[in-house]
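Undergrad: structure, please.
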Amino acid sequence: MADLEIRDLTVEVDDNEILKGVTIDLDQGRTIALMGPNGSGKSTLAYAIAGHPAYTVTGGTMTWKGTDLTDLTPDERARLGVFLAMQYPVEVPGVSLTNFLRTALNAVSEEDVPIREFMQRLKSEMAELGVDESFLQRSVNEGFSGGEKKRFEILQAALLRPQLAVLDETDSGLDVDALKTVSEGVNRLQGPDLGVLIITHYTRILRYIRPDEVHVMFAGRIVASGGPELADELEAKGYEGYDQVSANA
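TA: Okay, the predicted model is just below:
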């Protein structure tokens, strides 16, 4: 049994079926990449795993370490170690980065982490990611550049130490320097206690974060699976032809 087991998952958004029988396994200590063109359903899978209420599971199963995720709230999933780095992180005016992170850490830890310990951990992780301490006085994502938002997502993961990290288009909108910084942050988190699902339609992040497996999604289905060489093939040939594979599935 894999730590994350998704079997024949179907998901609807506004009564439109987006995922049409997705099956994926992921164990802690491994990294898999889910690739596909825009609109293929990759982000739908990410939000379904995280428990976004707009994404309705209509069939199949989704378990994490034997626990059925389907009826759990997002915060219950977070306390089980599930983390989502969003493609488009939202701004939260008036809520400081410091208060946001401490509240999140206390919620996941289910205890009140002493402020001194929290600040030591936070500043250490910020230094590793190259996040300036002036950010501590800013509101969550307000006025952040694209790279700053993605660094903040990885900072959250570094502080919360999840067991499953779903990275939805983490490379979107990043220049080369920001991409390297974010990738180094992800690589630093990798280890036997973390499973990583990287969702992307470009191969460039996979030059810095090497996956153990690659899956291709098209029209809500997994249409191809393989090793890292599959990403190289997609780089060379693109997604042409996968529409026919999906139609015949």
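Undergrad: rest of the way, CA atoms for contacts and neighbours
TA: OK.
Undergrad: ok, which stretches of the protein are helices?
TA: In the chain, the segments counted as helices under DSSP state H are 42-50, 74-79, 97-109, 115-129, 146-160, 176-189, 228-237, 242-247.
Undergrad: tell me the angle of the fifth one relative to helix 115-129?
TA: Helix 146-160 runs at 130 degrees relative to helix 115-129, counting by axes from the mean of the first three to the mean of the last three Cα atoms, to 10 degrees.
Undergrad: I'd like to know which elements helix 146-160 is packed against.
TA: strand 82-85, helix 97-109, helix 115-129, helix 176-189 (3 or more Cα pairs under 8 Å, 6 or more residues apart in numbering; DSSP states H and E).
Undergrad: which of those sits closest to Q137?
TA: The closest of the helices and strands packed on helix 146-160 to Q137 is helix 97-109. By Cα to Cα, the value is 6.9 Å.
Undergrad: and the closest one, what's buried?
TA: Counting neighbours by 16 or more other Cα atoms under 10 Å, one finds that the buried residues in helix 97-109 are 97-98, 101-102, 104-105, 107-108.
Undergrad: deepest-packed of the helices and strands packed on helix 146-160, please.
TA: Highest mean neighbour count among the helices and strands packed on helix 146-160 (mean count of other Cα atoms under 10 Å): strand 82-85, with a mean of 24.
Undergrad: also this sequence, please, to line up against the first:
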Amino acid sequence: MSTLEIRDLHVDVETPDGPKKILRGVDLTVKSGETHALMGPNGSGKSTLAYAIAGHPKYAVTSGEVLLDGDNLLEMSVDERARAGMFLAMQYPVEVPGVTVSNFLRTAKTAIDGKAPALRQWVSDVRGTMENLRMDPTFAERNVNEGFSGGEKKRHEILQMELLQPKFAVLDETDSGLDVDALRVVSEGVNRVKDNTDVGVLLITHYTRILRYITPDYVHVFVNGQVAEQGGPELAERLEAEGYDRFLAPA
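TA: Purely as a prediction, here's the structure:
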């Protein structure tokens, strides 16, 4: 059993006008096997939380802690956080020209595990996972995210998650830009990882449509850089019906 614990996290982002405070004291705990949905309006700080956990240099943590099994992730480099068990599926995956998907995946697996995977088993694992995600086998020889459609990019993120098997996965708006078929395939991939491992999932989303396929244990409403309310799956249904108006201060 592992625990990801965010304690009183405050984060600034650098802007042309100087630092701007985005996160204003976030407290959130995710345990192995749990799925937490983080929902909120645009600009509320959800992606800032994801990138702060991952270690993006643009986001400056001014106070607070992010603990994975008691170890402070904020004291680790980005690669050390990945080796500790963190995984981020990005909202806007970047292109990596000149690096094929197959080389990228095997290099990442080697870095995470500290040794190269057995080649025959690895090839079988990659092929089987791609098949489950309805990805053409030739996809493996394409450059990472170069010329990928939105759906291909998101399937590639889940392909990484399935193969790397992290302790905790932060999925930053994995549902954005997906049609209903791609959404179903991506959701099935997340559920496969959950069924086969004890991964804890922090699922960031605006809408409830992905929650029809991935059932959360807890739902957190994120407004103005803080958790404004939390509850079970029924809270997501209320948000779908009422929106976020009741959490927003009058203009």
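Undergrad: okay if I get the helices and strands packed on helix 146-160 of the first structure as a markdown table plus distance to R151 of the first structure?
TA: Conversion of those to a markdown table gives the following (distance: least, Cα to Cα, whole Å):
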| stretch | distance to R151 of the first structure |
| --- | --- |
| strand 82-85 | 10 |
| helix 97-109 | 12 |
| helix 115-129 | 7 |
| helix 176-189 | 6 |
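Undergrad: out of these, which is closest to K237 of the first structure?
TA: Going by Cα to Cα, the one of these nearest K237 of the first structure is helix 176-189, 22.7 Å.
Undergrad: okay, the closest one sits on what stretch of the second structure?
TA: Alignment of helix 176-189 of the first structure against the second structure: residues 180-193, by TM-score structural alignment.
Undergrad: for the aligned residue in the first structure for E65 of the second structure, which non-adjacent residue is closest in space?
TA: Using TM-score structural alignment as the criterion, E65 of the second structure maps onto T61 of the first structure. Sequence neighbours aside, R7 is the residue nearest to T61 of the first structure in space, at 5.2 Å (criterion: Cα to Cα, 6 or more residues apart in numbering).
Undergrad: any idea how far G51 of the first structure is from the one you found?
TA: 16 Å (Cα to Cα, to the nearest Å).
Undergrad: who's more crowded, those two?
TA: Using other Cα atoms under 10 Å, the more surrounded residue of R7 of the first structure and G51 is G51, with 24 against 16.
Undergrad: quick one, what contacts the aligned residue in the second structure for L45 of the first structure?
TA: Using TM-score structural alignment as the criterion, L45 of the first structure maps onto L49 of the second structure. Residues in contact with L49 of the second structure, defined by Cα atoms under 8 Å, 6 or more residues apart in numbering, are L23.
Undergrad: for the one 5 residues further on, same thing?
TA: With Cα under 8 Å, 6+ apart as the criterion, the residues that contact A54 of the second structure are 78, 81, 86-88.
Undergrad: as TSV, those with distance to G151 of the second structure would be great.
TA: What follows is those, written out as TSV (distance: Cα to Cα, whole Å):
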residue	distance to G151 of the second structure
V78	26
R81	27
M86	23
F87	19
L88	17
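Undergrad: which contacts among these does the first structure share?
TA: With both residues aligned by TM-score structural alignment, their matches' Cα atoms under 8 Å, the contacts of those that the first structure also has are 78, 81, 86-88.
Undergrad: count the residues that sit near the aligned partner of E76 of the first structure in the second structure.
TA: Under the alignment (TM-score structural alignment), E76 of the first structure maps onto E80 of the second structure. A count of neighbours around E80 of the second structure, defined by other Cα under 10 Å, yields 15.
Undergrad: what's around K58 of the second structure, how many residues?
TA: K58 of the second structure, neighbours per other Cα under 10 Å, totals 13.
Undergrad: same check, this time on R24 of the second structure
TA: Around R24 of the second structure there are 20 residues (other Cα under 10 Å).
Undergrad: can you check A251 of the second structure too?
TA: Residues near A251 of the second structure, counting by other Cα under 10 Å: 3.
Undergrad: before we move on, what about M76 of the second structure?
TA: So M76 of the second structure, with other Cα under 10 Å, has 14 neighbours.
Undergrad: distance of R102 of the first structure from A33 of the first structure?
TA: Separation of R102 of the first structure from A33 of the first structure (Cα to Cα) stands at 30 Å.
Undergrad: same check on L230 of the first structure?
TA: Where A33 of the first structure is concerned, L230 of the first structure sits at a distance of 10 Å (Cα to Cα).
Undergrad: who has more neighbours out of the two?
TA: Neighbours per residue (other Cα under 10 Å) separate L230 of the first structure from A33, with A33 holding more: 28 against 17.
Undergrad: V57 of the first structure against D14, yeah?
TA: No. Between V57 of the first structure and D14 there is no contact under Cα atoms under 8 Å: 11.8 Å.
Undergrad: between the two, tell me which one has more neighbours.
TA: V57 (21 against 9).
Undergrad: quick check: closest non-adjacent residue to the more buried one.
TA: V11 (4.5 Å).
Undergrad: thinking again about what came up before, ok, the buried residues of helix 97-109 of the first structure vs F152 of the first structure, which is closest?
TA: So of the buried residues of helix 97-109 of the first structure, ranked by how close each gets to F152 of the first structure (Cα to Cα), first place is L97, at 9.0 Å.
Undergrad: what do we get in the first structure for T29 of the second structure?
TA: Matched to the first structure by TM-score structural alignment, T29 of the second structure sits across from D25.
Undergrad: and for that match, the neighbour number?
TA: D25 of the first structure: 14 neighbours (other Cα under 10 Å).
Undergrad: measure it to A165 of the first structure for me?
TA: 14 Å.
Undergrad: same check on A127 of the first structure?
TA: 21 Å.
Undergrad: likewise R30 of the first structure?
TA: R30 of the first structure is 11 Å from A165 of the first structure, by Cα to Cα.
Undergrad: of those two, who's got more company?
TA: Neighbour comparison, R30 of the first structure and A165: the larger count goes to A165, with 26 against 18 (by other Cα under 10 Å).
Undergrad: about what we covered before: and for R30 and A165 of the first structure, which residues touch both?
TA: 194-196.
Undergrad: related to what we said a few turns ago, what's the overlap in contacts for L230 and A33 of the first structure?
TA: Joint contacts of L230 of the first structure and A33 (Cα under 8 Å, 6+ apart) are V214.
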